[in-house]
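K.L.:
Sequence plus predicted model, see below.
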Amino acid sequence: MLEAFSDFLKLLDGLLGGSVWFPYILLGVGLFFTLYLGFPQVRYFKHAWLVVTGKLDRKGAPGDTSHFQALATALSGTVGTGNIGGVAFAIYLGGPAALFWMWATAFLGMTTKFVEVTLSHKYRIKTEDGTMAGGPMFYMDRRLNMKWLAGAFAIATVVSSFGTGNLPQSNNIAIGIESTFGLSPAITGGVLAVLLALVILGGIHRIAKVTSSIVPVMSVIYVVGALAVIFYNLENIGPAFGSIFSQIFTGSAATGGFLGATIAYAFNRGVNRGLFSNEAGQGSAPIAHASARADEPVSEGMVSILEPFIDTILICTLTGLVILSSGVWTEKHLNDFDKTETSIIAGQYSDKDDEDKNNLFLYLNEEKGHNIEMYNGTIEVVSGKAQSQGFTILHARSVAEDVRFLLSEEEDLYTGSLVIQNGKIQKENIILRGKSLIHSAELTTEAFTRGYFGDYGQYIVSIGLLLFAFSTAIAWSYYGDRAITYLIGPRGVMPYRVFYVAGFFWASFSDTALIWDIAAIAIVLMTLPNLFGIMLLRKEMKQTVKDYWSDYESKRSGS
């Protein structure tokens, strides 16, 4: 049942976020507004820092939070597992070139976020309890008069609050804590679920206060740990950058256990992970920025320009360089195999043989020309070791080595016959343990041990992951409850928060790959309506920016 659901999610992701057309739409909208507005991410960058520091604040401006608190809340929603696990996942899938496409997504995303935040702030409302509520659903409703689109976006926001801000965050925290401290994921999830409930029940004021405290601390801790690895492997930084740029238009060649990736695969996954990291175009950050005290929507839009820069161009780059310079992304590591990422193929293949590598490369990158078929038959196992031949176990896009078959209940070595149908083991309680590539937070954790801090580096990742991911879950709870408020009113907020906390607990001990699949789909379901909406308001956006600068210059000359 679980594998069937996973296959369905992968199919859906392939039609949406993993499709050929989605990255082009995302980057295309960002490129359009970059040219249409004259590179605002460059021209307004300095001004954005002036706004966020409060030097241009006006007394009495309506709102619930300062510019910095709004930025911190939005950053806490974006700086999360995308920076730790997402970068590692992109490199694992597409090789070094995927990092370049994350940069491209961030650069163009700086403009996209500027547009979506400005328009959303412009059409925000004051709710019954006196707090501000905003986001794309409000400009879709109040300006475009497209209640159907606003409703679709709000529903997608609720779904995405689980798929983006909740489930992946909890899952990665639990994995990181378990691998570092050996603590049960269920215990980690339970404790953090209680803390999450205590924070989100306080609304935007408590959320803003907590996130504005966490974001600076977690950023400093993580940067220090990353630099310790980068300087330790300084001789590999040049080759790391070289591999990023040299493989942009060629695809990533096979190296070590990594079997290579095509240009299309690296491009698609780099853009996809870039969006997951900085959320530019997704329409989530405007919900946080709508709470900012400002009477000029453009000024808050300026603040949002800084988000993709800090999140992706700075933090994600550090993570990428740590992984590439340490070399762990090409190495096989002992781990328990996720069933959804494991397949058994007919024939014996080796990643040391050039012909086999080419065949596997075509298969894994979904290209034509391979002759790989799923294995069907029986495997005889004695004391955990397969006695049969004629098959190859693939896990995490790599040829698995030193595989042992265990009984999941006791972790005892298995002895007996295993029926394999279409590449999948039919016996439910079997765990495969062996050496293969790793990804997500697990890969980043391993990379952080290859620096001056040695094995202690893993604690930096665990602490950083805990703070990053927990703050993301806090921010996304606010996004979700604003969407619920739009859909059914304040009465729906408390039930939503209960489900949100319950989901956070459940995800702590659920399948990693399944969580990422859900997140990838949820992102697209928010992004497409938002991109459509801001394109319809392109002329208004341009005039709003023009009016802002005209007003700004007149007040400066008047003073």
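P.N.:
Structure received. Please read all numbers here as calculations on a predicted model, not as lab measurements. Residues are numbered from 1 along each chain as shown.
K.L.:
use CA for all of it now, contacts and neighbours both
P.N.:
Will do.
K.L.:
what comes into contact with stretch 308-316?
P.N.:
By C-alpha atoms under 8 Å, 6 or more residues apart in numbering, the surrounding residues in contact with stretch 308-316 are 75, 78-79, 83-84, 87, 102-103, 106-107, 109-110, 223, 274, 277-278, 280.
K.L.:
Report the buried residues of it.
P.N.:
If you call a residue buried by 16 or more other C-alpha atoms under 10 Å, then stretch 308-316 has these buried ones: 308-313, 315-316.
K.L.:
cool, stretch 235-246 as well?
P.N.:
Buried residues in stretch 235-246, counted by 16+ other C-alpha under 10 Å: 236-237, 240-241, 243-245.
K.L.:
ok, back up a step: out of the buried residues of stretch 308-316, flag the one nearest to Leu525.
P.N.:
Using C-alpha to C-alpha, Pro308 is the member of the buried residues of stretch 308-316 that sits closest to Leu525, with 20.3 Å.
K.L.:
Report the separation between that closest one and Ile463.
P.N.:
Separation of Pro308 from Ile463 (C-alpha to C-alpha, to the nearest Å): 22 Å.
K.L.:
next one: Thr188
P.N.:
Remark: distance between Thr188 and Ile463 (C-alpha to C-alpha) = 13 Å.
K.L.:
So those two - more neighbours on which side?
P.N.:
Taking neighbours as other C-alpha atoms under 10 Å, Thr188 and Ile463 compare with Thr188 leading, 20 against 17.
K.L.:
and that one, what helix or strand is that in?
P.N.:
helix 185-200 (DSSP states H and E).
K.L.:
Counting neighbours, what do you get for Ser417?
P.N.:
For Ser417, the neighbour count with other C-alpha under 10 Å is 15.
K.L.:
In helices only, show me the contacts of stretch 308-316.
P.N.:
Judged by DSSP state H, these include 75, 78, 87, 102-103, 106-107, 109-110, 223, 274, 277-278 as members of helices.
K.L.:
Buried residues in the biggest helix by length in the chain, which are they?
P.N.:
Using DSSP H to define each element, the chain has its longest helix at helix 457-488. In terms of neighbour count (16+ other C-alpha under 10 Å), helix 457-488 has its buried residues at 457-487.
K.L.:
where does whatever helix or strand comes next after that helix sit relative to the chain's centre, distance-wise?
P.N.:
Per DSSP H and E, the first helix or strand lying C-terminal to helix 457-488 is helix 493-507. Relative to the mean C-alpha coordinate of its chain, helix 493-507 is positioned 20 Å out (C-alpha atoms, centre = their mean, to the nearest Å).
K.L.:
and the comparison structure, right after this:
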Amino acid sequence: MDFFELLNKIDGIVWGPPLLLLLVGTGIWLTIRLKLLQVFRLPLAIKLIFTAKNNGKGDVTSFGALCTAMAATIGTGNIVGVATAIKAGGPGALFWMWLAAFFGMATKYAECLLAVKYRQVDAKGQMSGGPMYYIEKGMGERYKPLAIMFAISGVLVAFFGIGTFPQVNAIVSAGELSFNIPPMATAVVLTSLVALVTIGGIKRIAQVTTKVVPFMAVLYIMICAGTLLYHSEQVPQAINTVLTSAFTGTAATGGFLGATVMMALRNGFARGVFSNESGLGSAPIAAAAAKTKWPAEQGLISMTGTFFDTIIVCTLTGLALVVTGVWQGDANGAALTQEAINTAFPVIGTYIMTIGLALFAFTTILGWNYYGERCCEYLFGVKGIPFYRYIFIGLVATGAFLELDLIWQLADIVNGLMAIPNLIAVLALSGVVCAETKRYLDHLKTQEENLQGKHHTAN
């Protein structure tokens, strides 16, 4: 058995039925306990992105924390991950991505709420929070081994998972494919840029992401929507294909080898989690830095990240692949998505895709640098941060020269190991989540009543 086969076997065990059940089960349980909060409170959550007061303790604004989290989520998972999921599991994988995102919104809300509630200030005066803190402070000292497991997994994901290799590989491939830029040149420029930004910490990262994330998301949404508009007659059939193949599997056709329902489900969930990171425990680390005094407020704002990431961006990518029929060809990864876009935008599409992919991947590297850093700080204190940053930058430099299949296998395994302790904690602390939610909603109700009282008195 070679190394790749061994990784494949480990990946199959990690992402087997127990973890899929834990992921979906946590989302379903929270959806029930929070009374479909991700549906009924979504308008409020979107409104809060623009109207949150930012009047609590923290390092960055609520919007800055959301953009840092979305910088880490809206990335190659939306372009390469969706393509890989559909290539391996057929169009039905997109349906399972939707389902994972729907329940994942409740999970994202809960984990980000807990991060703000149990956050603390580190030795340098920066906010530190995330699953390692709500495991230890919320569940109790005896669960510290679970917190340590999460923090170690978080550093591994930053080093060998989402944080470096898949992103660097995507940027290098896109540059070589579209502009014939040598991988070595891309690696040098990328490593220098990452070093410049990440050494400035969360405030520098938030400054960059609040400018880049909205721009790149709008640009990518426009080009995908344009592709769907160009193939508008095929859209109803594409949606039908996604829904039917989710429950019946997909027969072999063209360069596609065929897929069972289980393959569609497994790929849809694994890539969905890779893309929106709900339940992974990463977004809470960014949420903990937000200037807010209401944990539930930041939970709602953070929840929108999953909605934008999967329900909007991944859906546009997936449907573009299905309406154009490119998923049945021989291409894979970024090249597959680029092929779909090129059907509608043969010249400009290549350049927009390359720039979009590079920006997506670059901001994901920045977000994950911060996540890994906070995990490192939990394990070793602030003295460990400089060493962590040097290793991270070194891995960014080497990520350009690894095989794509190996990269995704590694990313999947370490993601799964990170999700397990976090999901256990979110389930254990679901009562705290409900209590905090009630406290915040009661506050909003009182605020509204006071406002109506003042209005009535004035009249």
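P.N.:
Perfect, I can see it now. Since the model is a prediction, treat every value here as computed from it, not as a measurement.
K.L.:
so how far is Thr191 of the second structure from Leu34 of the second structure?
P.N.:
43 Å.
K.L.:
Equivalent analysis for Gly200 of the second structure, please.
P.N.:
According to C-alpha to C-alpha, Gly200 of the second structure stands 15 Å off from Thr191 of the second structure.
K.L.:
So these two - more neighbours on which side?
P.N.:
Between Gly200 of the second structure and Thr191, Thr191 has the larger neighbour count (other C-alpha under 10 Å), namely 19 against 10.
K.L.:
So what does the more buried one match up with in the first structure?
P.N.:
Alignment note (TM-score structural alignment): Thr191 of the second structure maps to Ala193 of the first structure.
K.L.:
Same check on Lys293 of the second structure?
P.N.:
So Lys293 of the second structure corresponds to Asp295, using TM-score structural alignment.
K.L.:
List the residues that contact its match.
P.N.:
Contacts for Asp295 of the first structure (C-alpha under 8 Å, 6+ apart) come out as 61-62.
K.L.:
May I ask you to confirm that it belongs to a strand?
P.N.:
No: using DSSP: H, G, I helix; E, B strand; the rest coil, the assignment for Asp295 of the first structure is coil, not a strand.
K.L.:
What are the contacting residues of the host helix or strand of Met132 of the second structure?
P.N.:
Assigned by DSSP H and E, Met132 of the second structure belongs to helix 131-133. Residues from elsewhere that reach helix 131-133 of the second structure (C-alpha under 8 Å, 6+ apart): 111, 115, 118-119, 144, 146-148, 150-151, 281, 284-285, 375, 378, 422, 425.
K.L.:
Show me which positions of that helix end up buried.
P.N.:
Result for helix 131-133 of the second structure [16+ other C-alpha under 10 Å]: buried residues 131-133.
K.L.:
So which bit of the first structure is it matched to?
P.N.:
Under TM-score structural alignment, the match for helix 131-133 of the second structure is residues 136-138.
K.L.:
Equivalent analysis for stretch 402-419 of the second structure, please.
P.N.:
Under TM-score structural alignment, stretch 402-419 of the second structure corresponds to residues 510-527 of the first structure.
K.L.:
Setting aside sequence neighbours, what's the nearest residue to Ser245 of the second structure?
P.N.:
Nearest residue to Ser245 of the second structure, sequence neighbours excluded (C-alpha to C-alpha, 6 or more residues apart in numbering): Gly92, at 4.6 Å.
K.L.:
Could I get the contacting residues of the aligned partner of Ala280 of the first structure in the second structure?
P.N.:
Alignment note (TM-score structural alignment): Ala280 of the first structure maps to Ser278 of the second structure. Contacts here follow C-alpha under 8 Å, 6+ apart; on that basis Ser278 of the second structure touches 101, 104-105, 107-108, 306.
K.L.:
Which of those are buried, as a ChimeraX select command?
P.N.:
Selection of buried members from those for ChimeraX, criterion 16+ other C-alpha under 10 Å:
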select :101,104,105,107,108,306
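K.L.:
how near is the counterpart of Thr31 of the second structure in the first structure to Ile534 of the first structure?
P.N.:
In the first structure, the residue equivalent to Thr31 of the second structure is Thr34, according to TM-score structural alignment. In this view, Thr34 of the first structure and Ile534 of the first structure are 13 Å apart by C-alpha to C-alpha.
K.L.:
The two: which has the busier surroundings?
P.N.:
A direct count of neighbours by other C-alpha under 10 Å for Thr34 of the first structure and Ile534 places Ile534 higher, at 25 against 21.
K.L.:
Give me the nearest residue to the more buried one, chain neighbours excluded.
P.N.:
Using C-alpha to C-alpha, 6+ apart and skipping the chain neighbours, the partner closest in space to Ile534 of the first structure is Glu116 (6.5 Å).
K.L.:
wait, isn't Gly82 of the first structure in contact with Gly270?
P.N.:
No: using C-alpha atoms under 8 Å, Gly82 of the first structure is not in contact with Gly270, being 11.5 Å away.
K.L.:
anything in contact with each of Thr34 and Ile534 of the first structure?
P.N.:
Listed contacts common to Thr34 of the first structure and Ile534 are nil; contacts here mean C-alpha under 8 Å, 6+ apart.
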